[in-house]
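S.K.: here are the coordinates; sequence isn't available:
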């Protein structure tokens, strides 16, 4: 009986150890997924994991400065990082990162444009979520600020996603896609914003793109700034691209957005301002690896269009105004509290 009991004890012990090893192997094989398309069954942790937290001086580490000619033909002079910092056009203080245009120089008509900055993230992203906590954005006649995502080359074949963009203080914000051919959006979508053109092809209607105007008037310009800014977020995967906005004083800001959490789950964020599904556009083939771009230009192809500028109630012509009124651009600056990327 003792021998039998010992044998049974040994057998049970072996089964217990092997069972534990098997369970441990199963546990290691269960990797957290990203949203619905990356889940691994009922054990998947929903949402996306924080991979890049950019606050204050982190912007100097995470972004490159592009001292290039403006592709939109603006009245701007993009300067490199060294000059940008020496002119105080980009600086960090505590949890603030500021990017602004020059507000001191009167420009000569045949000289360079108003100094400003254009920065591009060193990292690129495909499936991801971006959350921007923005205290202040550039305002003023002639301004054209943007936060967007784009491939570094071969535009528009890698696609473009505009997160925040507008001109001459004319809100609300618009989120827009720009693509190559054969990418359109359905007229009816589950979003709170208002759809504009449905064809995303840059060759249609002078690169208008397929944009959605946000429902909240304080999503752009002076109204945005008076309210202390807010949060912008984008979720991108091969099934859809969504954009959200929550004003600073909103009671509806998701906890994982407001509290700077290690994970976010956009499934809990409610109806987005803009929804771009893949039903009439193969997002996987039209959108490749994207870098995040932040820039401030003046006038150019959109803000400087004579009819657009006049309809904004702005004085003189765009170029003359930008040349001769540096003091008008004291509020032409971004103030970022944070920029986070989740994958």
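M.R.: On my side now, so go ahead. The structure presented is a predicted model; accordingly, all values stated were derived computationally and were not measured.
S.K.: make it CA atoms for all contacts and neighbour counts henceforth
M.R.: OK.
S.K.: what's the spacing between the residue nearest to residue 174 when sequence neighbours are not counted and residue 144?
M.R.: Among residues not flanking residue 174 along the chain, residue 213 sits closest, at 4.3 Å (Cα to Cα, 6 or more residues apart in numbering). Separation of residue 213 from residue 144 (Cα to Cα, to the nearest Å) stands at 16 Å.
S.K.: Looking at those two, which is more packed in?
M.R.: Neighbour count, other Cα atoms under 10 Å: between residue 213 and residue 144, residue 144 has more, with 25 against 20.
S.K.: one more structure, for comparison:
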């Protein structure tokens, strides 16, 4: 059809809508919101997780990919021993705090080349739990409500994190992590290839910028929260709180909301991070030197507590954190094996983990029927949290095999 140059179209609502409708086909003013896709809470909390079994030679070939002094138990055994329970809709993940294990001087960090199947070693590992979500995720908003995490104490290495198989090619996001008597939370990314972090709006102080696992012994691009209530003993004294991780093509962000400070939309199940008044602990922006879409794929959610591990392969951290002086023992492994009562507070209590993903539409998502809403309890009086030394970041982790030597670099989760 050929139009005269003076042809005009009447500006009716229908005609205007034809010109103004985006090429995506969504209505004008369409917004996206976060829709709940998975709810890890209630009596069936553990049904959505796989239990890492140290005695099964699987993808890693060793009892603990982080070379910890630990035996992770399968679900049935863990539940028989009371290490994985749900009471009043709160999931609890414990370590064995009752049994004293054998230990010989040949097993110390300085004398012993780590081999999980060494007969003497197998009698010395402390039992614990490591759970990994059956489902994998690509971009999500993860909101975790923790009532308790392992205390800041010598020997423990707890973490709440996400990783993909094969590691490190699919990436790793550490939301909660600390070593021994750390008093503040560490957040980090680890990547399978070169990645220089571009930090955005945040409240934490960056401690490193290179996320590549081969750089600086897999330190990752690490930041430390400046609040003692963000981790361990201080976290527990305050009644816990909410950790939030938002992962998009443009950025990865982490927030921490101490108990009683979570935005109302988190508690109602309709989260809108863009409207939160609190800056995130950290923002990692995608950039030419670090593409989020390229480096982070198919991630699982993980909660675990290990002991000692590759962060202390030569015993250095045991000394620098004051644990040698505190315990009177030169070996982290010996302390873990011989002192079950020291780990009474080495447990997680999880009120729920909810995973949301972006959904396009004009209305907010309905709150699920009979949702599990976290009540903000009053915090009982507790003794003041003692000052703890700040844990410096040191070489971490090794790539395991049947017989593992202490390498120059490396990490596997």
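M.R.: The structure has been received and is ready for your questions. Here the structure is a predicted model, which means the values were calculated and not measured.
S.K.: ok, back up a step: enumerate every residue touching the residue nearest to residue 174 of structure 1.
M.R.: Contacts here follow Cα atoms under 8 Å, 6 or more residues apart in numbering; on that basis residue 213 of structure 1 touches 172, 173, 174, 175, 193, 194, 195, 196, 273, 274.
S.K.: Out of the residues you listed, which end up buried?
M.R.: For those, a burial check counting by 16 or more other Cα atoms under 10 Å picks out 172, 173, 174, 175, 193, 194, 195, 273, 274.
S.K.: so how far is residue 358 of structure 2 from the counterpart of residue 226 of structure 1 in structure 2?
M.R.: Residue pairing (TM-score structural alignment): residue 226 of structure 1 is matched to residue 237 of structure 2. Separation of residue 237 of structure 2 from residue 358 of structure 2 (Cα to Cα) stands at 34 Å.
S.K.: same thing with residue 323 of structure 2?
M.R.: Residue 323 of structure 2 sits at a distance of 45 Å from residue 358 of structure 2 (criterion: Cα to Cα).
S.K.: what's the most centrally placed residue in structure 1 in contact with, if anything?
M.R.: When structure 1 is reduced to its mean C-alpha position, the closest residue under Cα atoms, centre = their mean turns out to be residue 163, at 4.7 Å. Applying Cα under 8 Å, 6+ apart to residue 163 of structure 1 gives the contacts 146, 147, 148, 149, 174, 175, 176, 232, 233, 234, 243.
S.K.: the helices in the stretch 101-250 of structure 1, which residues?
M.R.: 221-226 (DSSP state H, counting those that start in this stretch).
S.K.: any idea where the strands of it begin and end?
M.R.: Taking DSSP state E, counting those that start in this stretch to define them, one finds strands in the stretch 101-250 of structure 1 at 114-116, 118-121, 128-136, 143-150, 160-165, 174-178, 194-195, 210-213, 230-236, 240-247.
S.K.: Of all these, which one is nearest residue 219 of structure 1?
M.R.: Using Cα to Cα as the measure, strand 240-247 is the one of the strands of the stretch 101-250 of structure 1 that comes nearest residue 219 of structure 1, at 7.1 Å.
S.K.: Tell me how far the aligned residue in structure 2 for the residue nearest to residue 174 of structure 1 lies from residue 24 of structure 2.
M.R.: Aligned by TM-score structural alignment, residue 213 of structure 1 pairs with residue 224 of structure 2. From residue 224 of structure 2 across to residue 24 of structure 2, the span is 41 Å (Cα to Cα).
S.K.: quick one: which of the contacts of residue 163 of structure 1 is nearest residue 18 of structure 1?
M.R.: Using Cα to Cα, the contacts of residue 163 of structure 1 come closest to residue 18 of structure 1 at residue 234, 45.1 Å.
S.K.: If you tally nearby residues, what's the number for the closest residue to the closest one other than its chain neighbours?
M.R.: Among residues not flanking residue 234 of structure 1 along the chain, residue 243 sits closest, at 4.5 Å (Cα to Cα, 6+ apart). Neighbours of residue 243 of structure 1 under the rule other Cα under 10 Å: 29.
S.K.: Then residue 70 of structure 1?
M.R.: Residue 70 of structure 1: 17 neighbours (other Cα under 10 Å).
S.K.: what residues are up against the counterpart of residue 178 of structure 2 in structure 1?
M.R.: Using TM-score structural alignment as the criterion, residue 178 of structure 2 maps onto residue 166 of structure 1. Residues counted as contacts of residue 166 of structure 1 (Cα under 8 Å, 6+ apart) are 144, 145, 146, 173, 174, 220.
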